[in-house]
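J.: could you look at this predicted model? Sequence included:
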Amino acid sequence: MPPIHDERWPAAAGRRPPRDLWLNTGNGRFAARDFGGRGRDVLLVHGTGHNLEVWTPLVECLAGAFRLTAFDLRGHGRTEVDSIDAEQYWRDIGTVISAMGLECPLLVGHSTGAYAVTAYAADGGECAGVVLLDGFVLDVRRTPEEAAAWRLSRQELWNEYRYGWLARSDEMETYVGRTAAAASGGDGPYAGVPYALVEAVARRSFIPAREGYLRRPTLDDLEAVCRNDVSAPIYPAREIYRRLSVPAGFVFASRGNFARRRDEVRAVASEGENRWFAEIDAGHNLHMQEPGKVAELLLDHFGG
């Protein structure tokens, strides 16, 4: 994969363009991006259905204040390995940190990526801290059946997102254009997000496959990452925060997925030392809608 430089998001003065990388690991090959910059290593971890393109606006707002990196989660973007279960989802973070040569990085995760960085740190993974962008686990342990009960059906996911679609080239181009226009021009979770950014995220969600392009993640991938061993010590439940010993920021989106559970998120943030709570007036995709405000929080808490 050649180095990239997209004029829609020009490199800041004195900073080299970002470089796309292939990480060959014992767990498979991961697609990653080194955005450059100086200072503390930071690894950005996207949520379900997204890919590393979502971080471009935040990177530009930080203007090289950190050494910023990101990767496509398994089953997403250009990463070649598929999902196995929810545990592998977060265990890959250590694999990527090692492959990129990062030193005790700050981990910033969005949505499912926020849980992934929480689980990695809770399991003792080395990091300087975690910042959770509208991605929290606030309930007690559930059985796999209970955890899956609230999720959309395969048919609903297909109708809404076309996950797992094998499209022709022209079909892919039409889908990317329509998705970008509808998302950025609406009042949903992408309201106010530039068309070019939504287009870049949508385009990276397709990879060449057989005689067309495969829309990722697939429905099988989404089912795989819902598989949790209810007896495992690391589990997506509120108790996981008791295992955190590193600084942790809880960044709440006022119009996001947890809008009705603000007090619960604030309570979790107040239960341990070296934790902080911040609220941003944005939807679930706050790092794309309000990247400047997210950047300010990172600089205030970890920029020294």
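T.: Perfect, I can see it now. Numbers count the residues shown, from 1 in each chain.
J.: only C-alpha atoms for contact and neighbour calcs from this point on.
T.: Noted.
J.: so what's Phe136 closest to, chain neighbours aside?
T.: Using CA to CA, 6 or more residues apart in numbering and skipping residues adjacent in sequence, the residue nearest Phe136 is Tyr115, 6.4 Å away.
J.: so who does that neighbour touch?
T.: Gly109, Leu132, Gly135, Phe136, Val137, Pro236 (CA atoms under 8 Å, 6 or more residues apart in numbering).
J.: just the residues contacting stretch 57-66, thanks.
T.: Here stretch 57-66 has contacts from 9, 11-12, 15, 35-42, 68, 287-288, 291-292, 294-295, 299, 303, using CA under 8 Å, 6+ apart.
J.: pasting the second one now:
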Amino acid sequence: MVETTPAEAAALPDELEAPGEPVLAVRRYGAGSGHRGRGPGAPVPVVLLHGLGGTLEEWDGVARILAAHRPVFSADLRGHGRSGDASWCLDGFVDDLIRLLGHLGVERPLVVGNDLGGAVAACAASRRSDLAGAVNLDGVAWPDAERAARALGMAADAAGIQVDLARAYATEQLAASRTPQGAEEFARCLEGLRAMGDEGPMLEASVIRAAAAADGLVALRPGPRGMRAAMDAFDEFVPERVYPRLLVPLLSLVSTGSLPAHPGAPSRFADVVRAAASAELARTAPLLRTGPIEQTAHHPHVTHPAVVAGAVEGFLAEIGG
């Protein structure tokens, strides 16, 4: 029998459901660890949200690190993982989060989200003053034509076309990744994920959680149509409107590592992505702080969980959590 240390035992997760429309699948870390108390001096709880096409499994590495010191929860967004389906709109995702927080009964939580989840966290920070704060990890909007023009060294009209091409390419790539596949092809996909190194098991678990099998085929939630609709919901996030309205501190972390090759991508795709990152890092607002994560180009919570957990703990220390 393998024994666990007290810290490891504290981090063991259990599964919950937040009722309502839609039902939300939740994972709780730190159950029974003795640090769920409320009141002065109690550690700030952390709620983790994944991005487009992901599941709560992506946060497992970060969650286990954070759960050594505080209660941690992660959730599947609507239409993802094991949560229920609902309309694709940014306000709906934010409403789900607020309902989830009420169900969990957590006081002054820090909400941390990646990608779409980061946009949801930022919007919640502009609507709720009862949060400790929020972290937006790579919830980066596409740059407007003027910002893109300065970064790409071209006229605004031409830069706007490049942004549209980049967005269309990203959307179709994400939608294509959800095409139903045969069971054998899916098994090979899982084998490839397992071979990816330390992050492989988390990625494999996330894909399995998102999978639904029928008639000899395996489909991932959300499907191609849902993925396009979720991208449209993400486009509703306008930082220029959200950040000036923040009610609690927000940390925007942006991955700035080298981008991998994208076969078939528009010629200026990488430049547009870098322009979006630069625009996010340059934003200012009274309760906003920004910073780069240089180790990777995307999904640092999966590839570098200790780095992200350290950034979260550092932010909590700054804001008194």
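T.: Cool, got the structure. This is a predicted model, so every value here is computed, not measured.
J.: reformat the contacts of Tyr115 of structure 1 as TSV; add distance to Arg91 of structure 1 and neighbour count.
T.: Compiled in TSV, those are given as follows (distance: CA to CA, whole Å; neighbours: other CA atoms under 10 Å):
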residue	distance to Arg91 of structure 1	neighbour count
Gly109	14	23
Leu132	17	25
Gly135	18	26
Phe136	18	26
Val137	18	21
Pro236	14	25
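J.: could you look up the SS state of Thr4 of structure 2?
T.: coil (DSSP: H, G, I helix; E, B strand; the rest coil).
J.: distance of it from Leu12 of structure 2?
T.: 10 Å (CA to CA, to the nearest Å).
J.: of the two, who's got more company?
T.: Set Thr4 of structure 2 next to Leu12 and count neighbours by other CA atoms under 10 Å: Leu12 wins out with 18 against 10.
J.: check contacts around the spatially most central residue of structure 1.
T.: With distances taken as CA atoms, centre = their mean, His46 lies nearest the centre of structure 1, 1.0 Å away. By CA under 8 Å, 6+ apart, the contact list for His46 of structure 1 reads Leu52, Val54, Trp55, Asp72, Leu73, Gly109, His110, Ser111, Thr112, Gly113, Ala114.
J.: what is the aligned counterpart of it in structure 2?
T.: In structure 2, His46 of structure 1 lines up with His50, judged by TM-score structural alignment.
J.: mind checking the end-to-end distance for stretch 55-74 of structure 1?
T.: So stretch 55-74 of structure 1: terminal residues 17 Å apart, CA to CA.
J.: in the stretch 151-300 of structure 2, what residue spans correspond to helices?
T.: 156-176, 183-194, 200-210, 224-235, 239-242, 269-281, 300-303 (DSSP state H, counting those that start in this stretch).
J.: format these as a markdown table; extra columns: mean neighbour count and distance to Gly102 of structure 2.
T.: Shown next, in a markdown table, are the helices of the stretch 151-300 of structure 2 (neighbours: other CA atoms under 10 Å; distance: least, CA to CA, whole Å):
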| stretch | mean neighbour count | distance to Gly102 of structure 2 |
| --- | --- | --- |
| helix 156-176 | 17 | 32 |
| helix 183-194 | 15 | 36 |
| helix 200-210 | 20 | 25 |
| helix 224-235 | 20 | 23 |
| helix 239-242 | 14 | 22 |
| helix 269-281 | 21 | 30 |
| helix 300-303 | 22 | 26 |
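J.: helix or strand: which one has Thr69 of structure 1?
T.: strand 67-71 (DSSP states H and E).
J.: do Glu8 of structure 2 as well
T.: helix 6-11.
J.: quick check: which helices or strands does that helix pack against?
T.: Secondary structure elements in contact with helix 6-11 of structure 2, counted by 3 or more CA pairs under 8 Å, 6 or more residues apart in numbering; DSSP states H and E, are helix 60-66.
J.: which residue numbers in structure 1 does the helix it packs on align to?
T.: Using TM-score structural alignment, helix 60-66 of structure 2 pairs with 56-62 in structure 1.
J.: map Asp281 of structure 1 onto structure 2.
T.: Match for Asp281 of structure 1 (TM-score structural alignment): Gln295.
J.: contacting residues around that match?
T.: Ser255, Thr256, Gly257, His304.
J.: and for Thr296 of structure 2?
T.: Ser255, Thr256, Gly257, Ser258, Thr303 are the contacts of Thr296 of structure 2 under CA under 8 Å, 6+ apart.
J.: which of those sits closest to Arg147 of structure 2?
T.: Thr256 (17.3 Å; CA to CA).
J.: run the chain-centre distance for stretch 238-251 of structure 1.
T.: 17 Å (CA atoms, centre = their mean, to the nearest Å).
J.: residue farthest from the centroid of structure 1?
T.: Here structure 1 reaches farthest from its C-alpha mean at Glu211, the gap being 29.1 Å by CA atoms, centre = their mean.
J.: so what's the residue count around Leu16 of structure 2?
T.: 14.
J.: in what helix or strand does it lie?
T.: strand 14-18.
J.: where in structure 1 does that strand fall?
T.: With TM-score structural alignment as the criterion, strand 14-18 of structure 2 aligns to 19-23.
J.: now the matching stretch, how far from the chain's geometric center?
T.: 17 Å.
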